[in-house]
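Need coordinates for the following:
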Amino acid sequence: MGAFSWAHILVLLIIVGVIVALLVLAARSWRRRGIDPTIGLTLTVSALAALFGVVAAIIVLVGSLMDTQLHITIPVSPFWPTLPPGTTISGTTATLAQGGFVEADVWVEGASSGARVLWGIGQALGALVPAAIAGLIAVACFQLLRGAAFAPVVARMAMITAVVVLVGGMASGIMSDIAGSMVSHELLAWTGATGGTGDPNDDPLQNWPMATSSFTLPLWPIGAGLGFAALAAILRYGTRLQKDTEGLV
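Next up, the predicted model:
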């Protein structure tokens, strides 16, 4: 391993050490204030995560619409580069049987406005999903510290999170797939080519990936959204029980 790699590992260890030190200091601060440090740390981290998620969503959306180059993942037909005739390689221990690359992470100039909008919204929604979950955790911890674990706002936040996860998670995957498929055809679907060596056995486009469309219906948001909806129902039930208990006292 070269010095460059060791430098990266050292920087990573320093960053991790700083984060751990900050968490320890924050935990001690919460403890001195008579607050459970676990709840306090969870509140702090989740609130920051929710904030960063919202900021990331805005940055991704604006960048997709305004930058001259679009950073996007596009699908391609199963593709494997072909070596020039007479080329042999050594040192490999496995042989490709079938398949190949099915997507590419690229920077594209000249992508259509429709693809930019769909990709930007899809990626922004993808960033908002974990932000909503982090926001729910922050609200729940804040109310718990106030001694109101079953406050109505927690149940409402849980239902909002359920909608964001269900709609945002599915829309993010579908819109991103549509945008990637659009750019795949805009970038790779050629209608003519010139050049080459003139040798009929030498195809100048043999290493050119073919455009394709790929659409996947994400199912995880359905289960996750229903889970948060069930949590909202449980919290509402807990709120009613708490009110009934207070009425008996």
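
okay, CA-based contacts and neighbour counts for the rest of this
Noted.

Tell me where the protein has helices.
Remark: helices assigned in the chain by DSSP state H are 3-32, 37-66, 113-145, 152-163, 169-188, 220-248.

mind checking which of those helices is nearest residue 77?
Distance to residue 77, taken as CA to CA, is lowest for helix 169-188 among the helices of the chain, at 9.9 Å.

and of the helices of the chain, who's closest to residue 86?
It's helix 169-188; of those, that one is closest to residue 86 (CA to CA) at 27.6 Å.

next up, for comparison:
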Amino acid sequence: MAFATVQLTPRRPVWLRAVYWIAALETVAAAALTLLAAGADLLAPVVNLQLPVASFWPQLKPSVRLDPAPVASIASGGFRQADVGVSGLGLDARLWLAGGHLFLGAVAVSVGIAIAVLCARLLRGNPFGPALSKTAFRAAGVVAVAGIASQVCAGVGGMAASAQALAVTGWGIDDRDVIGGNLRDIGWPLPSEGFTVDSWPVAFAIAIVAVAVAFRFGERLQAQSERLLQEKLKLQHDTEGLV
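Next up, the predicted model:
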């Protein structure tokens, strides 16, 4: 004995198809660009990166006079990173930097997949399928873990690159305009002393989890509705058999 099932009539607005294809293309492009960036970190003779440095501000030689001098003056602070291309970078720094790109790419790919799955379910007229909530939960996990890992890898790789490019054990100078006995006096920046990890991946993951929970609740409501409909059709069929 078979009973009829009710399915929602699929609605296929143009904007929904557009979002689906944009998400799909973004996922493919993010994966390709991630592999290219990681490959460049590992194999390119010159690695382009934001090189972290200890807070640095260039000092003018005592003989330099500015006329007229700027109205405001720098009282403290300085640059903490520089956009540079570094040659001769060691394998350890390259591996960490490549790992940072791979983890960050994983975040973009997972989000793109989740959006594409959502649009696909909507185009089929059945958004509350188990595949959607599972994909959202997985995306949240990837965003949280890979988002933090990408920052750690980039930070460690940046510190390694900074040490390799800026660490100096000895130097000499013959310039009467330079006063002092440290590297800052000759305008040389020092390697970075650390890095920070932002909490945005965790906040982003929590938002995705909230959406996934909402879809999981919708799945349960849809399952209950279908079960009640089946019971109603069965009762109707049994009643008609008694007439």
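
Please work out the TM-score for the two chains.
For these two chains in superposition, a TM-score of 0.82 is obtained (TM-score structural alignment, normalised by the length of structure 2); 216 aligned residues with a CA RMSD of 2.0 Å.

follow-up on the earlier one: now the helices of structure 1 in a markdown table, with distance to residue 75 of structure 1?
Below are these laid out as a markdown table (distance: least, CA to CA, whole Å):
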| stretch | distance to residue 75 of structure 1 |
| --- | --- |
| helix 3-32 | 31 |
| helix 37-66 | 18 |
| helix 113-145 | 14 |
| helix 152-163 | 29 |
| helix 169-188 | 6 |
| helix 220-248 | 21 |
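
now those in CSV, with mean neighbour count and distance to residue 81 of structure 1?
What follows is the helices of structure 1, written out as CSV (neighbours: other CA atoms under 10 Å; distance: least, CA to CA, whole Å):
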stretch, mean neighbour count, distance to residue 81 of structure 1
helix 3-32, 13, 29
helix 37-66, 18, 30
helix 113-145, 23, 27
helix 152-163, 22, 44
helix 169-188, 22, 15
helix 220-248, 16, 34
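
I'd like to know which of those helices lies nearest to residue 197 of structure 1.
Comparing the helices of structure 1 by CA to CA, helix 169-188 comes nearest, at 21.7 Å.

For that closest one, grab the matching residue range in structure 2.
Under TM-score structural alignment, helix 169-188 of structure 1 corresponds to residues 147-166 of structure 2.

how much does the matching stretch stray from structure 1?
After superposition onto structure 1, stretch 147-166 of structure 2 sits on average 0.8 Å from its aligned residues (mean CA distance after the TM-score superposition for structure 1).

which residues sit against that stretch?
50-53, 86, 89-90, 92-97, 99-104, 107, 189-201 (CA atoms under 8 Å, 6 or more residues apart in numbering).

now with 7 Å?
Here stretch 147-166 of structure 2 makes contact (CA atoms under 7 Å, 6 or more residues apart in numbering) with 51-53, 89, 93-94, 96-97, 99-101, 103-104, 107, 189-192, 194-195, 197, 201.

Report the aligned residue range of structure 1 for the biggest strand by length in structure 2.
Secondary structure assigned by DSSP state E gives strand 46-56 as the longest strand of structure 2. Under TM-score structural alignment, the alignment places strand 46-56 of structure 2 onto residues 69-79 of structure 1.

And the contacts of the matching stretch?
For stretch 69-79 of structure 1, the external contacting residues (CA under 7 Å, 6+ apart) are 64, 99-109, 180-181, 183-184, 209-214.

if I pick the counterpart of residue 194 of structure 2 in structure 1, what's in contact with it?
Using TM-score structural alignment, the equivalent of residue 194 of structure 2 in structure 1 is residue 214. Applying CA under 7 Å, 6+ apart, we find residue 214 of structure 1 in contact with 75, 177, 181.

of all the residues you listed, which comes closest to residue 151 of structure 1?
residue 177 (39.3 Å).

Tell me how far that closest one lies from residue 110 of structure 1.
18 Å (CA to CA, to the nearest Å).

what separates whatever residue of structure 1 lines up with residue 31 of structure 2 from residue 173 of structure 1, distance-wise?
Using TM-score structural alignment as the criterion, residue 31 of structure 2 maps onto residue 54 of structure 1. Here the criterion is CA to CA. By it, residue 54 of structure 1 lies 18 Å from residue 173 of structure 1.

try residue 155 of structure 1
Distance from residue 155 of structure 1 to residue 173 of structure 1, by CA to CA: 27 Å.

cool, residue 119 of structure 1 as well?
Taking CA to CA, one finds residue 119 of structure 1 at 10 Å from residue 173 of structure 1.

Residue 3 of structure 1 now?
40 Å.

Repeat that for residue 180 of structure 1.
10 Å.

Likewise for residue 108 of structure 1?
20 Å.

and if you look at residue 102 of structure 1?
Distance from residue 102 of structure 1 to residue 173 of structure 1, by CA to CA: 17 Å.

My read is that residue 98 of structure 2 contacts residue 41, right?
Yes - contact status for residue 98 of structure 2 versus residue 41: in contact at 5.4 Å, counting by CA atoms under 7 Å.

what's the matching residue for residue 97 of structure 1 over in structure 2?
The equivalent of residue 97 of structure 1 in structure 2 is residue 75 (alignment by TM-score structural alignment).

Alright, I will stop here.
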